[in-house]
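Q: Okay, structure incoming, though there's no sequence with it:
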């Protein structure tokens, strides 16, 4: 309920150019940040159930610089690609979370940041194998596992170690 209210508030805030109370805006952004950090089941029909993509689009509707906490919320959404049906969020997440190739030999899963682990874990378990295939060249160029099977082994090695 709070996520829906925060989303509606932000979406409606900029429609007519009326100034928005900074305290209310801050509370709405804080709510969306909390939602982005939480595991969830499908909670919306918008964006084909892609809550993280929906939060990103909502926050991008705000004028730049309107709230300094927006970056934190966007960062929380970045590695969450479980419902990325177009592949664009996945490609952007790979580029932003892995800006340079990984050292050789490749790092262990546990040596990666939490956001990097989240992204690779989501890819390993993604139900649309085309998404991994469409990202394979970029993952390979970065020195990362680039097939779903390799990603699953990479992630599983951490959980069984």
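A: Sure thing, it's come through. Owing to the predicted nature of the structure, the values given are computational and were not obtained by experimental measurement.
Q: CA atoms for contacts and neighbours, from now on please.
A: Will do.
Q: Helices along the protein, start to end?
A: Read by DSSP state H, the chain holds these helices, from start to end of the chain: 2-13, 22-37, 51-60, 70-77, 88-97, 114-124, 129-141, 148-160.
Q: how near is residue 121 to residue 114?
A: Distance from residue 121 to residue 114, counting by Cα to Cα, to the nearest Å: 10 Å.
Q: same check, this time on residue 4
A: Distance, residue 4 to residue 114, by Cα to Cα: 27 Å.
Q: that older thread, I'd like the helices of the chain as a markdown table, with mean neighbour count appended.
A: Listed next are the helices of the chain as a markdown table, based on neighbours: other Cα atoms under 10 Å:
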| stretch | mean neighbour count |
| --- | --- |
| helix 2-13 | 17 |
| helix 22-37 | 18 |
| helix 51-60 | 21 |
| helix 70-77 | 19 |
| helix 88-97 | 17 |
| helix 114-124 | 20 |
| helix 129-141 | 16 |
| helix 148-160 | 15 |
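Q: try this one next to it:
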């Protein structure tokens, strides 16, 4: 959730949102947010603010009236690009592989489609939803590009078939 362009914020609440993974409050006016509650957002990873040290200490106003549950990374520059975020959220192993690759994602990332392309961009293999493993044993040895289309965007990674 990007609220960085809203400099008039003074009260903010985020409650019970399992889809919330990041919050950007860095707007140059965090000292005006006199009330902040972030509670029960199990997949919250990043909280970007103007003064991370003040937020973490939570002693001086307005940060003494901020409540943050969970353990998000609190920083001035914690926002990742989408590709980096998906790389952090999706695991593909083993790589290199001989036969089966495992694809795991965090609970808030839904895999829509997986495709394997040659280095020339030709589609070699594709597989639909809810795929957590892919049999690549019939592929020739070499380097391929694995594309994972998710509910949050597209992620690409080099795949080596031995």
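A: It's in. These numbers come from a predicted model, not from an experiment.
Q: Work out the TM-score between the chains.
A: Scored against TM-score structural alignment, normalised by the length of the first structure, the superposed chains reach a TM-score of 0.31; 91 aligned residues with a Cα RMSD of 5.5 Å.
Q: Looks like residue 155 of the second structure contacts residue 87 (just checking).
A: Yes: Residue 155 of the second structure lies in contact with residue 87 (Cα atoms under 8 Å); the separation is 6.9 Å.
Q: For these two, list the residues in contact with both.
A: Shared contacts of residue 155 of the second structure and residue 87 (Cα atoms under 8 Å, 6 or more residues apart in numbering): none.
Q: Any idea how many residues pack against residue 88 of the second structure?
A: Using other Cα atoms under 10 Å, residue 88 of the second structure is surrounded by 12 other residues.
Q: Can you say which helix or strand has it in it?
A: helix 82-89 (DSSP states H and E).
Q: quick one: buried residues of that helix?
A: Neighbour-count burial for helix 82-89 of the second structure flags 86, 87 (criterion: 16 or more other Cα atoms under 10 Å).
Q: could you point out which element follows that helix?
A: strand 90-93.
Q: and after that next one, which helix or strand comes next?
A: Using DSSP H and E, the next helix or strand after strand 90-93 of the second structure towards the C-terminus is strand 100-105.
Q: Can you check what angle separates that following strand from helix 82-89?
A: Relative orientation of strand 100-105 of the second structure and helix 82-89, computed by axes from the mean of the first three to the mean of the last three Cα atoms, to 10 degrees: 110 degrees.
Q: Following element in sequence after strand 100-105 of the second structure, please.
A: Later in the chain than strand 100-105 of the second structure, the nearest helix or strand by DSSP H and E is strand 111-117.
Q: helices and strands around that next one, which ones?
A: Contact here means 3 or more Cα pairs under 8 Å, 6 or more residues apart in numbering; DSSP states H and E; on that basis strand 111-117 of the second structure packs against strand 123-127, strand 142-150.
Q: Give me the helices and strands touching the last one, please.
A: Counting by 3+ Cα pairs under 8 Å, 6+ apart, the packing neighbours recorded for strand 142-150 of the second structure are strand 111-117, strand 153-161.
Q: mind putting those strands in TSV, mean neighbour count and distance to residue 105 of the second structure included?
A: Converted to TSV, these look like this (neighbours: other Cα atoms under 10 Å; distance: least, Cα to Cα, whole Å):
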stretch	mean neighbour count	distance to residue 105 of the second structure
strand 111-117	19	8
strand 153-161	17	12
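Q: between those strands, which gets nearest to residue 36 of the second structure?
A: Set against residue 36 of the second structure and scored by Cα to Cα, these come closest in strand 153-161, at 29.5 Å.
Q: can you give me the angle that closest one makes with strand 111-117?
A: Going by the same axes, to 10 degrees, strand 153-161 of the second structure makes 40 degrees with strand 111-117.
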